[in-house]
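>>> Using only what follows, build the 3D model:
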Amino acid sequence: MNAQQPIVPDPAGAAIAVRPGEQAEIELKLLAPQAILEKLREMPVIVQHARNRGVVRQLETVYYDTPERALFQRGMSLRVRRSGKHFIQTLKLLPDIGRPLARWQWETSVDGMTPDLAQLPVAEIGDPLTTLTPDALVPAFATRVRRHARQLDLPDASVEIAFDVGTIEAGTRQEVLSEIELELKSGNAGALFDLGTQLLDAAPLQVGTRSKAERGYALAFDVVQPAAKAEPINITAEHAVDDVIALLGGACWHHLLRNHAVAKEGSDPEGVHQMRIALRRLRTICALFRREIPSPSFEAINSEARWLMRQLGQTRDWDVFATTIVSRVATTTPEVDFGGLRDAIERQRKSNYSSLQAVLDDPRYSRFLLSLGHWVERRRWRNDIDSDALAVLSQPMPALADKILARQQRKVRKRGTHFRQLDTAARHSLRIELKRLRYAAEFFLPLYTGHAPAKRYVARLARLQKSLGRVCDIASIRGLLGSVRQGDQAALHLAIGTVTGWQARDEIAAATTLRKKWRRFKATPAFWGR
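The predicted structure follows:
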């Protein structure tokens, strides 16, 4: 279990096809120091609903993989756990995009701490298990945990709450483990968020976004957590509007959590970018549905998503400045010294990432994640609406999709009136509506798979949005340049002037291209309502 070179897991691991079974683990993880866990053990909500004092166990777990980490690369983890005299082998998959709390798993008894693949439904699970031999697996890392578990009988669910304290171990490396696991045994998954929120009310907790296995791989092999893009959501014509909102909202929750660790570590600028995309998609859902379903919950979710987007915004702006703009200009003007400008930008980036880390540690962020999960699992948009809105929720999605897309396209065209004369603020407003139209088109695209024009429309929309984004970014960079104008460093000011000149040239060229793409988009026929 020696540390090796950094690796990046294959995002395609999430796409493994598995036949649904009864072995879906639905779990919410909360993180806190051990002292806080001790304080929470006897909370009234736990004592009142616990069947008994619970059970304390010492759990020794070894995780296995091939030397090439074939299981990890496919989004799997395989472990053998000893609890007393019993040995349990468990294979887990990545969370389901449609149910972000759910992880498919298979548990079987084995004779010792060595895995036995013959006990697993290998044919059902598929590669790479079908090609593995027993001797191909080696220990990767281990955990040693003291677990205090209690069964809670809540009003509409049975939940196991486990207080885990221990270590993750990989060779000479070690990491403290201190967390609460809430596992749904039966009933409504919304109960996990109800309970999680009550625990957060009593102590500062963080929502856990990585499993023990993910943390173990990071510790043992210096795994670089990759940023994750939004995954396709398979909406069908048979889905009711109510189900579609739940699917879309759950996908946004999953997308947000999968990028939390990357954004917080600052290891890849794409992490912050993808978190912002997840939030924009979430806000788009709120904007698209609230006319027909005027639930106050849409505005509540939108408000907190807007707050978090603002916290991420400055960090994203400096990332774009550092990783694209300066590098491109420096390549074309090698005679200019950009060292001072790069140093100034990097100081700003570090400052913004430091501020962002504080935001992601803030209880307000944890509360937002819990409220979003609660909103999805409890389908809170059903609350405080009249019978007409309830009737809309029960309708099949296609008819409403046509209506939403047509309405959003009208908004885009209205914002784009007198396109050539739009100022910076008006272009920004148009960009927002374009993004909403694009996300709406992508959300509902599976409903129109039989229409070739659908993909053409989305492609032209994406190209227009990208061009408009480039123009808007130029305006943002202009403001950032102003914030690094300090001192009398001639080289720094020369670099700033060079970037400013290139940006002005790019703005003129981009404006011409943008007008062409706007005309082309306006001429593209709608793919809905046919």
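>>> contacts and neighbour counts: CA atoms only from here.
Will do.
>>> which residues touch Ser303?
Not one residue lies near Ser303 by C-alpha atoms under 8 Å, 6 or more residues apart in numbering.
>>> for Asp361, same thing?
For Asp361, the contacting residues are Gln206, by C-alpha under 8 Å, 6+ apart.
>>> what about it, distance to His255?
18 Å (C-alpha to C-alpha, to the nearest Å).
>>> and if you look at Leu199?
Here the criterion is C-alpha to C-alpha. By it, Leu199 lies 24 Å from His255.
>>> So for the two, which sits in the more crowded spot?
A count of neighbours by other C-alpha atoms under 10 Å puts His255 above the other of Leu199 and His255, at 25 against 19.
>>> Let me know the helix or strand that the more buried one is in.
Take DSSP states H and E as the rule and His255 turns out to sit in helix 241-265.
>>> just checking, what packs against that helix?
For helix 241-265, the helices and strands in contact under the criterion 3 or more C-alpha pairs under 8 Å, 6 or more residues apart in numbering; DSSP states H and E are helix 269-289, helix 339-361, helix 363-378, helix 387-393, helix 397-415.
>>> Could you also give me the structure for this next sequence, so I can compare it with the first?
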Amino acid sequence: MACEPSTSFSLLHCPFCSYFGNEEMIMAHAQNKELELKFEMDVGELKALQMTAAQCDDLHGEPKVRQLRSIYFDTPTFALRAAGIALRARLVDGQWVQTVKAKTVVKGGVSNPIESENPLDNSTPVPALIGDKVLRKQVLRIVEEALLLPVFETVVERTSYRLMSVRGGDVELAVDVGHVFSDKGLIPIGEAELELKAGGPEVLLHFASVLFAGRHFKLASQNKASRGFVLIGAEKPPHLLPVALSLPSISESQTIHQAFVQLIDATVDFILHNWAVTQSCNDPEGPHQLRVGLRLFRSLLRAFRPSIDNPALREMEKRARYVTHLVGRLRDLDVLIDDIYAPVALKEGGKNQLDERRLADRLTRYRDVVRSQTLEEMQHWPCASFQIELALFTRMAPWDTNNTGSDRAEPIPALAKLALKKSYRHCQRWGADIDKLDFSERHSMRKSLKIVRYQAEIFGPLYGRRKTRRFCKKLRALQDVFGYLNDVAMASHLSKVVRDAGPACPTDKKIADKVIARHEKQAQKAWKKAKRRWEKLDDTRPFWS
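Down below sits the predicted model:
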């Protein structure tokens, strides 16, 4: 069976890989660190994955099946875990092997630890034998005179497949099924790991496309060691909660390239976290923050485009727009039900109160159905592959090749001023005719204001809080009004949503008309407020001028 990438994504057409043509670039990946993609999958999907790997033309040699027993060690106070270090002794084909890993955090499915291995005579770890000098000194300093105790074990059946591409890429797929256990209990393990052996990160992306297109998976947020420490109570169980945006502060001393990397790295982490939240729980804040992150990602690419630009980044922005639209279904329904329908229909009593609550229940059930459909679509490869690309984005650094922008070594302030001035000019064009704007034009002005706000958050630290506070306060106040006006515009969709939500009641139309009329009345007042707030903002000197 020829093992070809998904038709929606191939190595040949990958927006990144076409820029990694020369062999020196491919082999530039540092070999002193592991680079892995970790996937959580159920047993059925793992078996299907193994069938795909076993029939792949890129398979080198026969699959290997091994029973792996690993004993993890730490001090009584878990000092190694606190330092981000995992120490284990693993029995492999009758030989005990000591492995120490540092920087073991898994983010967005990506694991990039520093690792050192050496053989042992038995299962007792010997830190003095650690081959990596830096790791050895660090472990010995942490352990000192403390006892190293076995804290938990893992036993897995590992089936591994070596895959090599004609372009020199080399990865190992490991499918692990087993459990982690201690005297506290037992946790099942079902995961797949794709480890880079030779080549650059784009090789991982290629083989992920070959193997995982069409599969249901989650990018892992834990490794086996973390699961073990949760089991014994040394770590809290992972409980994903939505997080709000908090960008790092950039400074005038940074170059354009340095500021871009710092900002894009934080933004990608923010997106991947809230992506996992959206997949794992029903908190409406998850889709909201995910959409915020995706919009910020696109704003960053546009703001830095004069200096950092190539077709790969343009393609990434298009794909981010697609996922933004997909997630927007969930967010729009949340707003329609919680912010438009409920405050009017459920606040007041009356003869239709029972029908209003029944309709609210139907709308909630309809939202659950749409949520399931959206999450299913997010598992499809065009969306899932974008998630993997984001996880590898900063390691692939696609902006480093075929850049068509100006000098990235220039200081950041000049580009910041250019981006802010350009985006605000769009707002002023709409604002000049604010009395004549129709609904679609108001929506365009709202989007322009949102771009200015994102860029103010991105570049504001260059100017200082004191200088930016007055302008940003007025900008937020204006955007709040435009946000409400946009929500009211969505209220016009309420009648359609009510029809889609299931068998109708005679009072449905009357209830929907009441909700729409109430918000349209408030919108007339809000629009007058919007015009006044725009005038106040436009009379305020921009902090970048």
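>>> Quick TM-score on the pair, please.
Comparing the two superposed chains by TM-score structural alignment, normalised by the length of the first structure, the resulting TM-score equals 0.74, with 485 aligned residues with a C-alpha RMSD of 4.6 Å.
>>> coming back round to it: once aligned to the second structure, how far is the helix holding His255 of the first structure on average?
Compared with the second structure after the fit, helix 241-265 of the first structure shows a mean deviation of 2.7 Å (mean C-alpha distance after the TM-score superposition for the first structure).
>>> For that helix, which residues meet the burial criterion?
Of the residues in helix 241-265 of the first structure, those scored as buried under the neighbour-count criterion (16 or more other C-alpha atoms under 10 Å) are 241-264.
>>> Am I right that Thr124 of the second structure sits in a helix?
No. When DSSP: H, G, I helix; E, B strand; the rest coil is applied, Thr124 of the second structure is found to be coil, with no helix at that position.
>>> From the centroid of the second structure, which residue is nearest?
The centroid of the second structure falls nearest to Leu272 when counting by C-alpha atoms, centre = their mean (1.4 Å).
>>> Looking for the alignment partner of that residue in the first structure.
Under the alignment defined by TM-score structural alignment, Leu272 of the second structure corresponds to Leu257 in the first structure.
>>> shouldn't its match be in contact with Ser211?
No. Contact between Leu257 of the first structure and Ser211 fails when scored by C-alpha atoms under 8 Å: they sit 11.6 Å apart.
>>> Could you say which helix or strand holds the nearest residue to Arg478 of the first structure once chain neighbours are set aside?
The spatial neighbour of Arg478 of the first structure that comes closest, neighbours along the chain excluded (C-alpha to C-alpha, 6 or more residues apart in numbering), is Thr500 at 7.2 Å. Using DSSP H and E, the element containing Thr500 of the first structure is helix 490-522.
>>> can you check Ser77 of the first structure too?
The secondary structure element spanning Ser77 of the first structure is strand 76-83 (assigned by DSSP H and E).
>>> about what we covered before: from Gly190 of the first structure, how far off is the match of Leu272 of the second structure?
Where Gly190 of the first structure is concerned, Leu257 of the first structure sits at a distance of 17 Å (C-alpha to C-alpha).
>>> Looking for the alignment partner of Glu172 of the second structure in the first structure.
In the first structure, the residue equivalent to Glu172 of the second structure is Ile161, according to TM-score structural alignment.
>>> I meant Asp332 of the second structure, not that one.
Taking TM-score structural alignment for the superposition, Asp332 of the second structure sits opposite Asp317 in the first structure.
>>> same thing with Ser246 of the second structure?
Under the alignment (TM-score structural alignment), Ser246 of the second structure maps onto Glu231.
>>> Might you report the residue contacts of its match?
Each residue near Glu231 of the first structure by C-alpha under 8 Å, 6+ apart is listed here: 97, 251, 255.
>>> Please enumerate residues in contact with the helix or strand hosting Lys29 of the first structure?
Here Lys29 of the first structure sits within strand 24-31, counting by DSSP H and E. Counting by C-alpha under 8 Å, 6+ apart, strand 24-31 of the first structure makes contact with 101-105, 178-184, 189, 192-193, 196, 205-209, all of which sit outside it.
>>> Now the helix or strand following it on the second structure. Mean distance?
Scanning forward in sequence from strand 24-31 of the first structure by DSSP H and E, the next helix or strand is helix 34-40. In this overlay with the second structure, the average offset of helix 34-40 of the first structure from its partner residues is 2.8 Å by mean C-alpha distance after the TM-score superposition for the first structure.
>>> Okay, the aligned residue in the first structure for Leu449 of the second structure and Arg515 of the first structure: tell me how far apart.
Taking TM-score structural alignment for the superposition, Leu449 of the second structure sits opposite Leu434 in the first structure. For Leu434 of the first structure, the distance to Arg515 of the first structure (C-alpha to C-alpha) stands at 15 Å.
>>> ok so, going back, need the three-state assignment for the match of Asp332 of the second structure.
With three-state DSSP as the criterion, Asp317 of the first structure was assigned helix.
>>> Surely it is in contact with Ser476?
Yes. With contact taken as C-alpha under 8 Å, Asp317 of the first structure and Ser476 are classed as touching, separated by 7.4 Å.
>>> can you count the residues close to the nearest residue to Arg215 of the second structure once chain neighbours are set aside?
Leaving aside its sequence neighbours, Arg215 of the second structure sits nearest to Glu45 (C-alpha to C-alpha, 6+ apart; 6.7 Å). Glu45 of the second structure is flanked by 18 other residues according to other C-alpha under 10 Å.
>>> I'd like to know how far Glu45 of the second structure sits from Val175 of the second structure.
Taking C-alpha to C-alpha, one finds Glu45 of the second structure at 11 Å from Val175 of the second structure.
>>> Please apply the same query to Phe270 of the second structure.
Using C-alpha to C-alpha, one obtains 28 Å as the distance from Phe270 of the second structure to Val175 of the second structure.
>>> With Gly44 of the second structure instead?
Per C-alpha to C-alpha, Gly44 of the second structure is found 12 Å from Val175 of the second structure.
>>> More neighbours: the two, which one.
The neighbour count for Gly44 of the second structure versus Val175, taken as other C-alpha under 10 Å, is higher for Val175 (23 against 9).
>>> Can you verify that one is assigned to a helix?
No. For Val175 of the second structure, which was evaluated using three-state DSSP, the result is strand, with no helix membership.
>>> residues near the closest residue to it other than its chain neighbours, how many?
Computed as C-alpha to C-alpha, 6+ apart, the closest residue to Val175 of the second structure that is not its neighbour in sequence is Ala192, at 4.5 Å. Other residues near Ala192 of the second structure number 25, with proximity taken as other C-alpha under 10 Å.
>>> Tell me which residue of the first structure lines up with Ala192 of the second structure.
Using TM-score structural alignment, the partner of Ala192 of the second structure in the first structure is Glu179.
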